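Enquirer: Predicted structure and sequence below. I'll ask about it afterward.
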Amino acid sequence: MITGQETLNNKKHKPLVLSASKLGISKSSINPKALSILKALNKAKYDAYLVGGCVRDLLLGYEPKDFDIATNAHPEQIKAVLPSTRIIGRRFRLAHVHFGREYYEVATFRAPHDSSDDGQVGKEGRIIHDNVYGTIEEDAVRRDFAINALFYDVHNDQVLDFAGGMDDLEKRQLRLIGDPETRYREDPVRMLRAMRFAGKLGLSIEAESEAPIRELAPLLENIAPARLFDEVLKLFHSGQAKSVLELLREYRLFHSLFPLTEKALQQDDDGYFQALINDSLENTDNRINDGLSVTPAFLFAVMLWKPMRQVEAAYREDSYPDPQCMQLAANDVLSSQVRNTAVPRRFSNVTREIWLLQSRFSQKNFRRATQFVENRRFRAAFDFLCLRSIAEQNKELQADAAWWEEFQKVDAERQLEMSKAVPHVKKKRRRKRKGPPKV
């Protein structure tokens, strides 16, 4: 097995060649559209392989979600063979081969960086441009982890291992190819990927690959918020979000993604906020593993709930009217969060709605209640209420959750009876003052 910087410098290293069928994978395991891309490129006399996560997952007995392809064809050559191709990216040019709304990623083999504009590296060692093309051997040892540097040659029924990935799979470990600090500095997101693979696949992190993570964690603050948003979804919609969160906090990476949440967790003396997050992530994991849909809006509603409530309380202390306090707090907290992870408005708006609708669960007037159940965000808001009632061990919230659970199931006559049985409570108004609190 080749390891460390020696691997990166050894361009002529011959791979370990294994029979794919003997390892338990075959063409029947491959998405037909991905297979058609491989065949088209091979027919045009280009080399093309399945690579990365899909090969790893097939070897581990999982069903791959994505089928990534690596080839010696350049993006323009891929487009010439497959006209439905769209070439994307500046920092890392890729070919997306489209089948209607669906697409498959095809990348040209990369080589080590040079001093040209196509291979720029920043002052801190971060890759700025990554468009230096090379051979399969060079491409393999430039990949992040050894278990992601396995190539599946469908045409010849072979798995090619250039960096000891098969050995790592047997050891159930995650190991960076090359010098860990250098590789993390090239792309700090690799630290997040380490957490995701370790949590999702139940892998240990090899000692040398683990050592620099805590020290280098602040480098994530230099990553574009839009990219970190994408990574957050991968981390927490992996089907093992609870394990991933524990790892992120253990290695001091969570703060760069959710600084307000990390601060709130450190102040969570009663443990209610941690319980809310744990219950929510467990629910999310169950839905994903059952093949059900999840929304990023709910994730952010949970993660930012306590920070928002803290700001809301500050507005209330300044005698702002109750209806405004949560709205102002939601705006402040979401505006702060997008500086770390650029949450698109289509999600942040739903997060805000989930929060603001919580107050309506105390309003059980028959007309308002029937209208509320028809609200398009009712289900998400109700699920959030149920999680709160359990995590906070709040009897009043639990009573509300039980009331609304029944209200949704009974007929109109019973709904009217339920509403009439609820005592009416008149709320006090607060005097408005200026001077909003700071997040």
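Expert: Happy to help now that I have it.
Enquirer: contacts, neighbours, all on C-alpha from now
Expert: OK.
Enquirer: For the longest helix seen in the chain, buried residues please.
Expert: The helix that spans the most residues within the chain, counting by DSSP state H, is helix 272-289. Neighbour-count burial for helix 272-289, counted by 16 or more other CA atoms under 10 Å, picks out 272-285, 288.
Enquirer: okay, now the one to match up with it:
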Amino acid sequence: MEVTRKPHLHQDWIDPHAYGIVKALQKNDFETYLVGGCVRDLLLNIHPKDFDIATMAHPPQVKRLIYMSFIIGKRFRLVLVKRDDQQYEVATFRREVKAEEHPEGVPFGDNVFGTPEEDALRRDFTINALFYDPIEEKLIDYVEGLKDIDTRTLRMIGEPDVRLVEDPIRILRGLRFSHKLGLTVEPGLREAMKRNAKELTRSVLPRRREEILKILRLAEPQVAILELFDLDILQHITPTLHDLLSSPERRDLFLEAFESLRAIVMDPNDTTQLFTWLTYSMYQAAVNAPSMREQPITIHDELFQRFMRDELGMYRFEQTVLTKSIDLLRLIQKTEEFKRRGERRQLAFMKNEGFKLAMRIAESDFLLTSAQSAFWRSAYARLSSELEVLEAEVKTKRRRRPRKPKRLGQVGDKGRTEDTDLPDEEEPVQDDDGGEEPEDLFEDIDGGPEDKRPS
């Protein structure tokens, strides 16, 4: 074990609640440290967003000693401590379990407790295996992680081929860390990533989805995407994007669109915005490529639906909002048509779940003039207060067909002697001008033919 004092570490950046949790557990004779990403970031002069804690105390002991704490998880049991609007994860030191220690048919999961050193050796990269004692201001390093931080090197703990086959998602995590933190991937690890890239096909989609989202949150995600392509890793995550980048013509169009459409993402925590940025950039590259102009393509084509569903792991509601927003782009450019509609139709159009995102896309892609953008913003401000009552208004105008009563003699029908006359059809809905609803430009905005395609 190497213990290093680090006087230049930003002690004042340490969260006071995390400090207090460590102090309380140490006071009760449990070895406890800050661990992982927060220690790494402090040493790299990055203000940590989250503070994780590792301790010799078992979950029930932590729960007993720390107020507002809750044991969570099954496969990996840990304690979640709540302070104001923040949450802190407190995990017991764990160790790897050897095959011979597994009783046949009895799953251990990750709930085999160990020592701090055993816990460090089971982690993925050396830079993520450092412990820091904020009370004594000591750094505990079992894997020479501090040296790798000083040299900005990403190095795997253990044999890279073995560790990557254990968990192929480490390939994506490693490359993401290298771009996020400005690290050089150790040559042996880089070659192992290439050799084992195909193992990603057996990883579960939700974990790939999370890594894709984290890559899209990088300062320059296109650089990471291109490296994944160059290392022949991308084809095992998203073959659709790999095929697009394989064409120099479409690759250039994609990169140009991806850079210019960055403004779509107003909130990096909004997964729909992130996925829209990537998908619409691909869509633009496919539509505008000269070689594709004789093969009309839409966002509803199976190519894009499969990409969103099976490769990105988008949820159904994300896929629906993204698809509807792209459908609205041709309509959102026709402000004069919108002005001729009655107020109820205007409200319905702006209530469409894809409208706000369509505005982001249209403005980012320069599909609107400044006058059109100003018009839509003004219209939305004017009508937004009425959007909530739209559904109630529609219900009062549409009379639903009553249920036909049961005939005499049917089970549960006693005393009914005759059928009741029923209207054959619903009454037509009236628009704001007093006539029947006409077919018009905005009819397919909610439930039209294009919206009924399966996702």
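Expert: Now that the structure is in, tell me what you want to look at. Keep in mind that this is a model prediction, so the values were computed, not measured.
Enquirer: quick check, nearest of the buried residues of helix 272-289 of the first structure to Y103 of the first structure?
Expert: I288 (21.7 Å; CA to CA).
Enquirer: which ones are touching the nearest residue to that closest one once chain neighbours are set aside?
Expert: Closest residue to I288 of the first structure apart from its sequence neighbours, by CA to CA, 6 or more residues apart in numbering: G239 at 5.7 Å. Taking CA atoms under 8 Å, 6 or more residues apart in numbering, we find G239 of the first structure in contact with 200, 284-286, 288-289.
Enquirer: Arrange those residues in a markdown table, one row each, with distance to A297 of the first structure as further columns.
Expert: What follows is these, written out as a markdown table (distance: CA to CA, whole Å):
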| residue | distance to A297 of the first structure |
| --- | --- |
| K200 | 22 |
| T284 | 12 |
| D285 | 15 |
| N286 | 17 |
| I288 | 15 |
| N289 | 19 |
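Enquirer: Which of the residues you listed are conserved in the second structure?
Expert: Using both residues aligned by TM-score structural alignment, their matches' CA atoms under 8 Å, the second structure keeps these contacts from the contacts of G239 of the first structure: K200.
Enquirer: Check the contacts of G239 of the first structure against Q324 of the first structure and report the nearest one.
Expert: Distances from Q324 of the first structure to those, taken by CA to CA, are shortest for T284, at 30.6 Å.
Enquirer: Matching E210 of the first structure against the second structure, which residue comes up?
Expert: In the second structure, E210 of the first structure lines up with R190, judged by TM-score structural alignment.
Enquirer: what about its match, which helix or strand?
Expert: Assigned by DSSP states H and E, R190 of the second structure belongs to helix 187-195.
Enquirer: related to what we said a few turns ago, quick one: list the elements packing against the longest helix of the first structure.
Expert: Applying 3 or more CA pairs under 8 Å, 6 or more residues apart in numbering; DSSP states H and E, we find helix 272-289 of the first structure packed against helix 241-250, helix 259-266, helix 296-303, helix 378-391.
Enquirer: I would like the residues contacting the longest one, please.
Expert: The one in question is helix 378-391 of the first structure. 272-273, 275-276, 279-280, 298, 302, 353-355, 357-358, 372, 395, 397-398, 401.
Enquirer: The third one now?
Expert: In this structure, residues lying in contact with helix 296-303 of the first structure by CA under 8 Å, 6+ apart are 233, 258, 261, 276-277, 280, 347-352, 354-355, 380, 384.
Enquirer: and what of the first one?
Expert: Surrounding helix 241-250 of the first structure, the residues in contact under the criterion CA under 8 Å, 6+ apart are 192, 195-196, 198-200, 235-236, 254-255, 278, 281-282, 284-285.
Enquirer: Pretty sure the residue nearest to I288 of the first structure sits in a helix.
Expert: No: G239 of the first structure: not assigned to a helix; according to DSSP: H, G, I helix; E, B strand; the rest coil it is coil.
Enquirer: Between the helices and strands packed on helix 272-289 of the first structure, which one is closest to C325 of the first structure.
Expert: Using CA to CA, the nearest of these to C325 of the first structure is helix 296-303, at 16.5 Å.
Enquirer: so after that closest one, what's the next helix or strand?
Expert: Heading C-terminal from helix 296-303 of the first structure (DSSP H and E), you reach helix 305-317.
Enquirer: quick one: the helix or strand just after that following helix to chain centroid distance?
Expert: Next along the chain after helix 305-317 of the first structure, taking DSSP H and E as the criterion, comes helix 322-337. Averaging C-alpha positions (CA atoms, centre = their mean, to the nearest Å) puts helix 322-337 of the first structure 25 Å from its chain's average.
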